[in-house]
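Trainee: 3D model of this:
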Amino acid sequence: MQFLTLSRRRTDAFPAEAFTPELVAREGQRVKELYIAGILRQVWRRGDTPGAAIVWEAASEAEVRQACESLPIFKAGMLEISVLVPLEPYAGFGPVK
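Mentor: Next up is the predicted model:
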């Protein structure tokens, strides 16, 4: 099953300098690990606010939440998951019934 998350960096609570190059590098490394593991399928930087849009492939919402909680910026309390929704196939691409 696929899921979509929208996250945002908590820039209201943390100054820009808190997002250190080391922390951001660790975040990038963890994202790569999740991609290699097959749970993280696609990721984009948000254009409206600092954060990401991620498509996940997982058996459950709990598995996606666990993956999100493994992200270093989330662990530091500096990332908020604003949206987590399960995705269903679009009926317009399926057979006509």
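
Trainee: when you work out contacts or count neighbours from here on, use the C-alpha atoms and nothing else.
Mentor: Fine.

Trainee: in the longest helix seen in the chain, what counts as buried?
Mentor: Determined from DSSP state H, the single longest helix within the chain is helix 21-37. By neighbour count on 16 or more other C-alpha atoms under 10 Å, the buried set for helix 21-37 is Glu27, Arg30, Val31, Leu34, Tyr35.

Trainee: another for comparison:
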Amino acid sequence: MSRADEDPNREPIGVIGTGYVGLVTAAGFAELGSDVVCVDIDAEKIARLERGEIPIYEPGLAELVQKNRERLTFTTDISQALSRARLLFVAVGTP
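Mentor: Below you'll find the model as predicted:
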């Protein structure tokens, strides 16, 4: 049984942006037991994440993502987050 299965009331979380803030946040939520939908407009970055490649350097992040891979979904389709997630976190660059 995964930690997410322990709380049937836990709803998925969406994180828009998979950079330093978004990916670390998503991995943290997954470690706490939430299913997380990670969205980014960069299709190559999403493809890399789906292959298990971490596009940024943050100590321990690759291991955390790998450990919680079953709770993380990576996509360029924002509708997946909008239709599934109860909470949305926006972690995109600001001008």
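
Trainee: report the TM-score for the pair.
Mentor: After superposition, the two chains reach a TM-score of 0.29 (TM-score structural alignment, normalised by the length of structure 2), with 51 aligned residues with a C-alpha RMSD of 4.2 Å.

Trainee: hang on, the earlier thing: take the buried residues of helix 21-37 of structure 1 and write them to TSV, including distance to Pro21 of structure 1.
Mentor: Listed next are the buried residues of helix 21-37 of structure 1 as TSV, based on distance: C-alpha to C-alpha, whole Å:
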residue	distance to Pro21 of structure 1
Glu27	10
Arg30	14
Val31	15
Leu34	20
Tyr35	21
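
Trainee: considering the residues you listed, which is situated nearest to Gln42 of structure 1?
Mentor: Nearest to Gln42 of structure 1 among these, counting by C-alpha to C-alpha, is Tyr35 at 7.9 Å.

Trainee: the closest one and Arg41 touch, don't they?
Mentor: Yes. With contacts counted by C-alpha atoms under 8 Å, Tyr35 of structure 1 reaches Arg41, the gap being 6.1 Å.
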